[in-house]
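S.K.: task: produce atomic coordinates for the following.
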Amino acid sequence: MTTIDDLISRSNRLGADARNTNYAGGNTSAKGTATDPVTGESVDLLWVKGSGGDLGTLRPSGLAALRLDRVLALKDVYPGVEREDDMVAAFDYCLHGKGGAAPSIDTAMHGLVEANHVDHLHPDSGIAFATAADGEELTRKCFGDRVVWVPWRRPGFQLGLDIASIAAQNPQAIGCILGGHGITAWGETSEESEQRSLEIIRTAEKFILDNGRTAPFGGVIAGFEALPAEERRAKAASLFPLIRGLASTDRPQVGHFDDSAAVLEFLAAEEHPRLAALGTSCPDHFLRTKVRPMVLDLPPAASDDEVSVRLKELHQAYRDDYARYYDEHADAESPAMRGADPAIVLVPGVGMFSFGTNKQTARVAAEFYLNAINVMRGAEAISTYSPIDEREKFRIEYWALEEAKLARMPKPKPLATRIALVTGAASGIGKAIATRLAAEGACVVIADLDADKAIAAAAEIGNSDVAVGIAADVTDEGQIADGVAAAVLAFGGIDLVVNNAGLSISKPLLETTVKDWDLQHDVMARGSFLVSREAARIMMAQGLGGDIVYISSKNSVFAGPNNIAYSATKADQAHQVRLLAAELGEHGIRVNGINPDGVVRGSGIFAGGWGAKRAAVYGVEEEKLGEYYAQRTLLKREVLPEHVANAVFALTGGELTHTTGLHIPVDAGVAAAFLR
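M.R.: The predicted structure follows:
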């Protein structure tokens, strides 16, 4: 294997185990030689995981390759700790070759330590030592002189010099504990570096297990125990829209819910208020969780009204405290305050609600706070948890380099942070709509009568951070309530609903049975009403506005033969649009409709027998029905599911913010169905 192959394999193994490091946390490196393509001579290089990458999924493209001689030469031009940020730009002048990732702030640590392989990781057990009040003494007690203590210093060139110096002064050492931060290990071979990293992590784990207190968080607070699972999930679904709305005061957020045993244990324990107030310590943690979480101080048995009032009070207090934190530590060079809402909200007996600009960010924030809980447990077991102070946290959170990293992020897609629920979305028009909404940045919940098909359709669109599939019979009030709750638990709320579920029975009046009539109206008229009603409850609780879109039909305004039940139902849906637009406008909820015509290809309705019946009505072959519909339009074009999806995006993508109560024809021009 090549040096790069060894580095990638080691990184993937270390990153695959959450005990070793968290998502996108830490970095690894290797030194070796390559041929200079200009001179043909051998050149010493440093390969190091680039900025923003993840060890568990690292690929060669995620490495930065630098000339080692130039990295080492930076020691001679280092301007001192007051200007160490200048050195990050200097790394760009050390790069070798084309492509690759941007060098991270930790590049100096890897280049300056005199070892061929270096691992910098954020294991919970290591950070427990790093954040213990007597961490330096505990490090000696646990490791002897095999692992050395490095006092807290913000990541950067000076920290690299510190570690390199301590490593040189302690040739017996295999690595170090970085105060307030994590661990670093080194070795002459990739295998040796990996084994030393694992030795530090596992030794720390064993020391905590053998020497730690059995109840580091204290006893259980009476009445704060976890609710039973079903009751807990129901409570979470009820609270989530309100909490998400509060957490989106400055800018919209997507949510994630975690009711794992570790979270519930922490929130039931006596010491959780004190520890939560101290906040997290490792930079990777608090950059994602903010300086501290917001914690509800009521027991699970408190009434919904009590909880609602208290959450609003605590949210305002949190915002005030965050503004205080910013004002106390900001100076003339500090970036503007990015937002004062919490990223983590803890509710005893229920669980943890986390937030971010997308589902992955929200989920990762929860994972990092779970890491923080594990760190606090370890530190409290062997000592007292003592994270870095607020001033140091602020220096990292509002670091110019962090601001530059945020500025490099791609512009959000039009529907970023929006959560969409699409009914009848496992096939046809619904699937096309869900696919388009996800492509534009939305989190999508695919609801369908067939759960397996809904789950499969969601998997085609993306992973569970993008789309989930749920079973929902839109005629069943209970299933709709359950489906909406599932959507809320998946992403935090609902912002956009598309009432698409439908079927069609094409019969003349005298052949249309009461059963036909009731089925058509139950699925589309009743179903749209039930979905809109439940979604509106969520949207009102969030206070973020929203969109409800009905996929009606040109038949809602056009009178054709042999179609009494279907067309009457579509007319019902069309008027629901107008009625709900009038009622929900004061809540910022816009309600609009789309009137397609003759969507044959890809349509579940047409494939289910409707196409054959309509073809018989018009006297054409079924396979030519799409062509027939196209020829009767003004534009002579066939309407496809994607065209309906385009119209949904046009209504919800941010350009028609002042439009409600509108029906958009997507029929290629049917004069008899013109709106008037």
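
S.K.: rest of the way, CA atoms for contacts and neighbours
M.R.: Fine.

S.K.: any idea which element Val118 lies in?
M.R.: Val118 is part of strand 117-121, with elements assigned from DSSP states H and E.

S.K.: distance from that strand to the middle of the chain?
M.R.: Centroid displacement of strand 117-121 relative to its chain, using CA atoms, centre = their mean, to the nearest Å, is 27 Å.

S.K.: stretch 655-674 now?
M.R.: For stretch 655-674, the distance to the chain centre is 34 Å (CA atoms, centre = their mean).

S.K.: buried set for it?
M.R.: Of the residues in stretch 655-674, those buried by neighbour count under the rule 16 or more other CA atoms under 10 Å are 660-670, 673.

S.K.: pull out the buried residues from stretch 555-563.
M.R.: Under the neighbour-count criterion of 16+ other CA under 10 Å, stretch 555-563 has 555-557, 562-563 buried.

S.K.: sequence B follows; please return its structure for comparison with A:
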Amino acid sequence: MTHPVTGQLIARSNRLGADKRNTNYAGGNTSAKGTATDPVTGEPVELLWVKGSGGDLGTLTEDGLAVLRLDRMRALVNSYPGVEREDQMVAAFDYCLFGKGGAAPSIDTAMHGLVDAAHVDHLHPDSGIAIATAADGEALTAKIFGTKVAWVPWRRPGFQLGLDIAAIKENNPDVIGTVLGGHGITAWGATSEEAEANSLWIIETAEAYINMNGRKDPFGTALPGYGALSEAERRAKAAALAPTIRGVASTDKAAVGHFVDDDAVLEFLASAEHPRLGALGTSCPDHFLRTKIKPLILDLPADASVEESIARLKELHTDYREAYAAYYNRHAGPDSPAMRGADPAIVLVPGVGMFSYGPNKQTARVAGEFYLNAINVMRGAEAISTYTPIGEAEKFRIEYWSLEEAKLARLPKPKSHATRVALVTGAASGIGKAIATRLAAEGACIVVADLNLDSAQTVALELGGPDVAIGIQADVTDEAAVQAAVKATVLAFGGLDLVVNNAGLSISKPLLETTEKDWDLQHDVMAKGSFLVSKAAAKVLIEQDMGGDILYISSKNSVFAGPNNIAYSATKADQAHQVRLLAAELGEYGIRVNGINPDGVVRGSGIFAGGWGAKRAAVYGVDEEKLGEFYAQRTLLKREVLPENVANAAAVLTSAELSHTTGLHIPVDAGVAAAFLR
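M.R.: Got it, this is the predicted structure:
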């Protein structure tokens, strides 16, 4: 049975987390204390409910709470070994847990359990961090909040910070919260409503002070030539640069990308002080854990050519990697974790916008949101003071914290297609939809491309929405439309790794009834369409320099001469040979090109539903509803081929399991001897 306190806590957390001015995604934590009955003794016991490690306030549920016995947690004070060994206390929290299940306690648990208040909030608001990172943050805290809010000098999150805040609360009964230097804020109250009100008062008071007293140009004067390009120009340039940037950001480990051209980013990059501020990096631990300590910033004006920008980005990337390795070597000790990678997580391009990267789309998007928070923090701090983030050594201690390493070790093993971006044509139904569904289940980001935009968008939502899939309209017979589809792909997910040429249609007629229009339509959609898609995709794959896959959904008809099918079978043979030709041409770039030859797929097929099924049934003299059975009975295995069978082959062919295979056609036809490859 849910405790009344947890309902209040979750509601408060969701309200606070829903507004990004209060805290960012997965940032901060909240808690509540209350009494419950111990099921063993039947006696009342004081408990602490606190947001667990890795959760998000805006979407917090009861499962995301850690529940601890307060008596045991507070008894840890007596065994606290001191700040040099405070990380050991996190493991001790496990011995304070109450009941079964629940989330793992986070490093901030001590802050909530030791402070003598029924309800505690710890948040990362932009306005609060602006005060926390100002050079004179302590004096500003006193000036802005008077005696209601105390200043806490920077201290890494942990048990000692909890003791420090608890002492402030005990010794200053009128204090409602603290500003944590370089970090964020903490507030408390006797009731959930009071804690929330105190948190919001600190945030809003800081925000009002900055707005009323801050200078109007906190980032300095406008930098000539660095202003925002028009929307069309910047998105075109972003799409042109995206493959290069994704490639350099994936040098150590493949990453998915996210692009934004938010006004705040463009304003920051158009201002004279952006190089200085960018070099200082972010401050709040939640920020630089996701964005690295600083971004890579292209130091060219907005109207620099794409070619010039690409060349300079590659130079800057080399410099960035050398500087990051030097930073690691300056601070790493014998017990430090190995360097996790020297590539940037944030790349800023003046006049264009921000590219952010992560192991999946959500993480990449959130990294960008965090850097946008960091820009807002810098704006606030520079408006009223000088932005002064915590020092490099402290940043290293956070970034390579053993507790962070342990958190990373708990992450599940990546799926077979994690970090891969797939463009699937004809993906709103049948084989295409099944392939998109299977690749998404294996961790890929999917662009569902189809002539029917509504259907494509519906499938994308079914797959998980914009952090997993987007739906676009694409006519593969139109070169401009194909290029637009590839552009949409790289802007949505940062790049492209895997293309499935699946779009198709069929007109079943004997030779003398097949018109020139029939022939041209079949070849335009499948032969020409596959060529156009492969050409546009190959340009991105080559520029990324990450290898990739191009997959053709051909047909057993590419090698089997069936009756009354001249146009369809001829164009499928064209596709089959494109596989061989492109495998030979693109192999030097690490790009694999393979094909799948299915037998007739009746169930779920858009082609068959469009009249092809009735015509093929008439050719073979069977009822249309029996066509699938007819196809199955003529195979060696006596099995009907389903869209999912083709999708299984697509997943295997594009996985690391077949990393050394290219130019191959796999039959998925349940055994049609006449279509055996020779």
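
S.K.: mind checking the TM-score on these two?
M.R.: Aligned and superposed, the two chains score 1.00 in TM-score terms (TM-score structural alignment, normalised by the length of structure 1); 676 aligned residues with a CA RMSD of 0.5 Å.

S.K.: thinking again about what came up before, matching residues in structure 2 for the following helix or strand past the strand holding Val118 of structure 1?
M.R.: Heading C-terminal from strand 117-121 of structure 1, the first helix or strand you meet, by DSSP H and E, is helix 124-130. Helix 124-130 of structure 1 corresponds to residues 126-132 in structure 2, going by TM-score structural alignment.

S.K.: mean deviation of the matching stretch from structure 1?
M.R.: Mean deviation of stretch 126-132 of structure 2 relative to structure 1 after superposition (mean CA distance after the TM-score superposition for structure 1): 0.2 Å.

S.K.: one step back: need the buried residues of stretch 655-674 of structure 1 in CSV with secondary structure and distance to Asn116 of structure 1, can you?
M.R.: Below are the buried residues of stretch 655-674 of structure 1 laid out as CSV (DSSP: H, G, I helix; E, B strand; the rest coil; distance: CA to CA, whole Å):
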residue, secondary structure, distance to Asn116 of structure 1
Thr660, coil, 64
Gly661, coil, 67
Leu662, coil, 66
His663, strand, 66
Ile664, strand, 65
Pro665, strand, 66
Val666, strand, 64
Asp667, coil, 66
Ala668, coil, 66
Gly669, coil, 70
Val670, coil, 72
Ala673, helix, 74
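
S.K.: mind listing the helices for the stretch 101-250 of structure 2?
M.R.: For the stretch 101-250 of structure 2, the helices defined by DSSP state H, counting those that start in this stretch cover 109-114, 126-132, 137-145, 159-171, 192-213, 231-249.

S.K.: whereabouts in structure 2 does stretch 83-91 of structure 1 align?
M.R.: Aligning stretch 83-91 of structure 1 against structure 2 (TM-score structural alignment) gives residues 85-93.

S.K.: buried ones in that stretch?
M.R.: Neighbour counts over stretch 85-93 of structure 2 (16+ other CA under 10 Å) mark 87-90, 92-93 as buried.

S.K.: residue in structure 1 matching Lys20 of structure 2?
M.R.: So, by TM-score structural alignment, Lys20 of structure 2 is matched to Ala18.

S.K.: that match: how many residues sit nearby?
M.R.: Using other CA atoms under 10 Å, Ala18 of structure 1 has 15 neighbouring residues.

S.K.: got it, and Leu138 of structure 1?
M.R.: Neighbourhood size, Leu138 of structure 1 [other CA under 10 Å]: 19.

S.K.: contact partners for the residue lying closest to it once chain neighbours are set aside?
M.R.: Once flanking residues are discounted, Leu138 of structure 1 sits nearest to Phe129: 7.0 Å by CA to CA, 6 or more residues apart in numbering. By CA atoms under 8 Å, 6 or more residues apart in numbering, the contact set of Phe129 of structure 1 is 135-136, 138-139, 177, 179, 204, 378-379.

S.K.: now the buried residues of stretch 555-563 of structure 1 as CSV including secondary structure?
M.R.: Shown next, in CSV, are the buried residues of stretch 555-563 of structure 1 (DSSP: H, G, I helix; E, B strand; the rest coil):
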residue, secondary structure
Asn555, helix
Ser556, helix
Val557, coil
Asn562, coil
Asn563, coil
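
S.K.: what's the farthest-apart pair in the residues you listed?
M.R.: Across the buried residues of stretch 555-563 of structure 1, no pair lies farther apart than Val557 and Asn562, at 15.1 Å, counting by CA to CA.

S.K.: what is the equivalent residue in structure 2 for Ile540 of structure 1?
M.R.: Check again: residue 540 of structure 1 is Met, not Ile. Under the alignment by TM-score structural alignment, Met540 of structure 1 pairs with Ile542 in structure 2.

S.K.: correct me, but its match touches Glu588?
M.R.: No - Ile542 of structure 2 is not in contact with Glu588 according to CA atoms under 8 Å; the separation is 9.7 Å.

S.K.: between these two, who's got more neighbours?
M.R.: Counted by other CA under 10 Å, Ile542 of structure 2 and Glu588 do not tie: Ile542 has more neighbours, with 19 against 11.

S.K.: quick one on the thing from earlier: which single one of the contacts of Phe129 of structure 1 is nearest to Val468 of structure 1?
M.R.: Nearest to Val468 of structure 1 among those, with distances taken as CA to CA, is Gly378, at 35.6 Å.

S.K.: any idea what the closest one aligns with in structure 2?
M.R.: The alignment partner of Gly378 of structure 1 in structure 2, by TM-score structural alignment, is Gly380.

S.K.: list the helices and strands the host helix or strand of its match packs on?
M.R.: In this assignment (DSSP H and E), Gly380 of structure 2 forms part of helix 361-384. Contacts defined by 3 or more CA pairs under 8 Å, 6 or more residues apart in numbering; DSSP states H and E place helix 361-384 of structure 2 against helix 126-132, helix 192-213, strand 256-260, helix 263-269, helix 285-291, strand 346-349, strand 353-358.
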